[in-house]
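**Q** Show me how the following folds:
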Amino acid sequence: MSSIKALSVVIPVYNEEEVIISTIDKIHSILKKLNIVYEIVVVNDGSTDRTSEVLMSYGGEIVLLNRDVNRGYGFSLKEGIERATGDWILITDADGTYPLEDIPLFVSECSHADMIVGERSGKSVRMGLFNKLAKVILKKLIYILAYKWVTDINSGLRLFKKEMALRYWDIYPDGFSFTTTLTVAAIIEKYKVKYIPINYYKRTGKSHIKPMRDFFSFVFLILRIVTFFRPLRFFLPISFCFFVFSVVRSLRDIFITNAIGTFAVLLFIISIQSFFFGLLADLIVVKFRGKRINI
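**A** The predicted model follows:
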């Protein structure tokens, strides 16, 4: 039994004139069979092709948000979610990569989770070697920092409570890292996240992702989010490393000069400062936990 009162489907669009209408029609066809209240919010992110013209001439029912300037994937999602009226939000891409036919499965699971994520591990997954390697590295990094295995950190097909997304509104970036931020925040804050294996098809049209640049952006973003929510998990290992270095350096100094040198003392001071900085940050996080995040 679905716990959804009203569903808002948010689709960010940038230069997708070839496939956007078929995507919208397919979603309409699927959701009408589910017999739920829904809307489709399409955000045209300053497309330079005929996407705007195609959308404005579309005969079906959609909520269209047109923008002349390209502001990014995350910005478009935020704009669409803000406009959405549903208590649950489904996001997907317009490029034909995600299996829209699996939407009913997502809806059926919403009573058991706060967010359902499409894990790109099905029988047909068209993903480049670099993207697969980056995905593995990011998964391991999150486990080291957050002690949680995340099977797909940035899948663009997911269903989540609007209320949960709004809680972290001011830390979402405007670029492709929106889904990464939402995933890491939900995992660290112990929301119920369920993963459903899905296929991932070859996209229609040209990809707008720059793999190398976006990979390092994801790494820095994960470090930032973990530091924001669980600062001790970031600063404690740093403090421990500097402490070990200071001990090793002290033993070396005593063995060679029979005295502890300035550099060993400096390493020890950095270790203590890192620990207390993390402890202070952790106390601040605990104090303000439960409130909407603003930075």
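
**Q** For the rest of this, base every contact and every neighbour count on C-alpha atoms.
**A** OK.

**Q** for residue 143, what are its contacts?
**A** Each residue near residue 143 by CA atoms under 8 Å, 6 or more residues apart in numbering is listed here: 149, 150.

**Q** can you rerun that using 10 Å?
**A** Residues near residue 143 by CA atoms under 10 Å, 6 or more residues apart in numbering: 137, 149, 150.

**Q** Does it belong to a helix, a strand or coil?
**A** Assigned with DSSP: H, G, I helix; E, B strand; the rest coil, residue 143 falls in the helix class.

**Q** how close does it get to residue 285?
**A** Distance of residue 143 to residue 285, computed by CA to CA, to the nearest Å: 20 Å.

**Q** Then residue 72?
**A** From residue 72 over to residue 285 the distance is 29 Å, taken as CA to CA.

**Q** what about those two, which has more around it?
**A** The neighbour count for residue 72 versus residue 285, taken as other CA atoms under 10 Å, is higher for residue 72 (18 against 15).

**Q** Leaving out sequence neighbours, find the closest residue to the more buried one.
**A** Leaving aside its sequence neighbours, residue 72 sits nearest to residue 175 (CA to CA, 6 or more residues apart in numbering; 4.9 Å).

**Q** For the comparison step, fold the sequence that follows:
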Amino acid sequence: MPDSTAAISIILPACNEAGALAELLPRLRAQCPQAEILLVDDGSTDATARIAREQGARVISHPISLGNGAAIKTGARSAKGEILVFMDADGQHDPADIPRLLARLDDGHDMVIGARTKGSQATWGRGIANALYNRLASYMTGHPIPDLTSGFRAVRAAPFRQFLYLLPNGFSYPTTITMAFFRAGLSVAYQPIVAKARIGRSHIRPLKDGLRFLLIIFKIGTLYSPLKLFVPIAALHGLIGLGYYAYTYLTATRISLATLFLLTTAVTIFLIGLVSEQITQLMYKDSDRHKSAD
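**A** Below is the predicted model:
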């Protein structure tokens, strides 16, 4: 297990963040003088890459914008450190919080996430949406998740790279990697932080990306614990089928085709859940073996 002397790479995915970098990068260097600072320029059309190079950061550029998740994957593959610190390049995250994340990592955790507190800057709509995502993810994983979508985290490089194939190219890589770590039996901790208002315009589209977050939660939910998703749906179909059977039997002394359809569907959904559970076990067996070896 890497200790506090392990090589650290700070990875900043960035798209048109020139306005924040001139202030952020000197603070990062002052806070973590020995760390590798790696900025992944995701097709910026402003001076993002030039400012980063002038400030001494290592820069990898995408010729076109591939998405936040794609930038994260590029950074994770290219970073030299044993410990990776991911943070936004828009000025929301305070470099002074990095040592607090690393200290928790040294306690034996595999990933430490900066959990935004109530004092953090966010619109009321995003606050409600994040609370919903946290509830759903907590149900799926069986673990309390105070901040599912935080992009500020410190993580051990080796297990993180095992799950790169799961990460989407767009937004919400935090959703995917957090739930994947829980499913693999890795230790995840949360460190309270205060996130400031970002500098510049947000790249998140609330409606489109909000729906995408929900879809990803359910997608990863089926990878994490399929029966938690399929059993309630199957039970709902079964209860409606039995209820409709009671109604038709009392009113017409017969069983309807709708009842047969609902009960058959309930059994089918449950069986699909069982098969999905077995597939999930096979998908994560290598991760379980690596953890046992560690």
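
**Q** helix/strand/coil for whatever residue of structure 2 lines up with the residue nearest to residue 72 of structure 1?
**A** By TM-score structural alignment, residue 175 of structure 1 lines up with residue 170 in structure 2. Under three-state DSSP, residue 170 of structure 2 falls in the coil class.

**Q** In contact with residue 170 of structure 2, which residues?
**A** Residue 170 of structure 2 makes contact with 65, 66, 67, 68, 69, 70, 71, 72, 204, 209, 212 under the criterion CA under 10 Å, 6+ apart.

**Q** let's see it at 6 Å
**A** 67, 68, 69 (CA atoms under 6 Å, 6 or more residues apart in numbering).

**Q** cool, and residue 51 of structure 1?
**A** Residue 51 of structure 1 neighbours (CA under 6 Å, 6+ apart): 15, 16, 17.

**Q** If we use 8 Å, what do you get?
**A** By CA under 8 Å, 6+ apart, residue 51 of structure 1 lies in contact with 14, 15, 16, 17, 20, 44.

**Q** Would you mind measuring from the last one to residue 51 of structure 1?
**A** Looking back up the chat, that one is residue 44 of structure 1. Remark: distance between residue 44 of structure 1 and residue 51 of structure 1 (CA to CA) = 8 Å.

**Q** intersection of neighbour lists for the two?
**A** Common neighbours of residue 44 of structure 1 and residue 51 are listed as residue 14 (criterion: CA under 8 Å, 6+ apart).

**Q** Touching, residue 95 of structure 1 and residue 22? I think so.
**A** No - counting by CA atoms under 8 Å, residue 95 of structure 1 does not reach residue 22; the two are 9.9 Å apart.

**Q** neighbour count winner among those two?
**A** The neighbour count for residue 95 of structure 1 versus residue 22, taken as other CA under 10 Å, is higher for residue 95 (23 against 14).

**Q** Could you pull up the residues touching the more buried one?
**A** Residues counted as contacts of residue 95 of structure 1 (CA under 8 Å, 6+ apart) are 16, 19, 20, 23, 203, 204, 205.

**Q** could you redo the last one with a cut-off of 6 Å?
**A** For residue 95 of structure 1, the contacting residues are 203, 204, by CA under 6 Å, 6+ apart.

**Q** quick one: what's aligned to residue 39 of structure 2 in structure 1?
**A** Matched by TM-score structural alignment, residue 39 of structure 2 corresponds to residue 42 in structure 1.

**Q** now do residue 211 of structure 2
**A** Checking TM-score structural alignment: residue 211 of structure 2 goes with residue 216.

**Q** what do you get for residue 67 of structure 2?
**A** Applying TM-score structural alignment, one finds that residue 67 of structure 2 aligns to residue 72 in structure 1.

**Q** quick one on the thing from earlier: in the helix or strand hosting the match of residue 39 of structure 2, what counts as buried?
**A** Per DSSP states H and E, residue 42 of structure 1 falls inside strand 38-45. Residues of strand 38-45 of structure 1 classed as buried: 38, 39, 40, 41, 42, 43, 44, 45 (neighbour count, 16 or more other CA atoms under 10 Å).

**Q** next SSE after it?
**A** helix 51-56.

**Q** Give me the contacts around whatever helix or strand comes next after that next one.
**A** Proceeding N to C from helix 51-56 of structure 1, the next assigned helix or strand is strand 63-67, under DSSP H and E. Strand 63-67 of structure 1 has contacts (CA under 6 Å, 6+ apart) with 41, 42, 43, 44, 45, 46.

**Q** thought the fifth one was touching residue 70?
**A** What it means is residue 45 of structure 1. Yes - here residue 45 of structure 1 reaches residue 70: they are 5.0 Å apart, a contact under CA atoms under 6 Å.

**Q** What is the neighbour count of residue 58 of structure 1?
**A** By other CA under 10 Å, neighbour count at residue 58 of structure 1 equals 12.

**Q** Please apply the same query to residue 266 of structure 1.
**A** For residue 266 of structure 1, using other CA under 10 Å, the count is 13.

**Q** out of everything not next to it in sequence, what's closest to it?
**A** residue 246 (7.9 Å).

**Q** What's the match for the one you found in structure 2?
**A** By TM-score structural alignment, residue 246 of structure 1 lines up with residue 241.

**Q** how about the strands in the stretch 51-200 of structure 2?
**A** 58-62, 83-86, 111-116, 153-156, 188-193 (DSSP state E, counting those that start in this stretch).

**Q** Of all these, which one comes closest to residue 234 of structure 2?
**A** Closest approach to residue 234 of structure 2 among these is made by strand 188-193 (31.2 Å; CA to CA).

**Q** Which residue range of structure 1 does that closest one align onto?
**A** Under TM-score structural alignment, the match for strand 188-193 of structure 2 in structure 1 covers residues 193-198.

**Q** Pull out the buried residues from that stretch.
**A** For stretch 193-198 of structure 1, a neighbour-count test (16+ other CA under 10 Å) marks 193, 194, 195, 196, 198 as buried.

**Q** Could I get the full set of helices for structure 1?
**A** Here structure 1 has its helices, by DSSP state H, at 20-34, 51-56, 73-83, 103-108, 129-146, 162-167, 178-188, 211-229, 231-257, 262-288.

**Q** Now render those as CSV, adding distance to residue 117 of structure 1.
**A** Listed next are the helices of structure 1 as CSV, based on distance: least, CA to CA, whole Å:
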stretch, distance to residue 117 of structure 1
helix 20-34, 17
helix 51-56, 27
helix 73-83, 16
helix 103-108, 8
helix 129-146, 15
helix 162-167, 14
helix 178-188, 9
helix 211-229, 18
helix 231-257, 25
helix 262-288, 27
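
**Q** quick one: which of the ones you listed is nearest residue 1 of structure 1?
**A** Closest to residue 1 of structure 1 of the helices of structure 1 is helix 103-108 (CA to CA; 6.6 Å).
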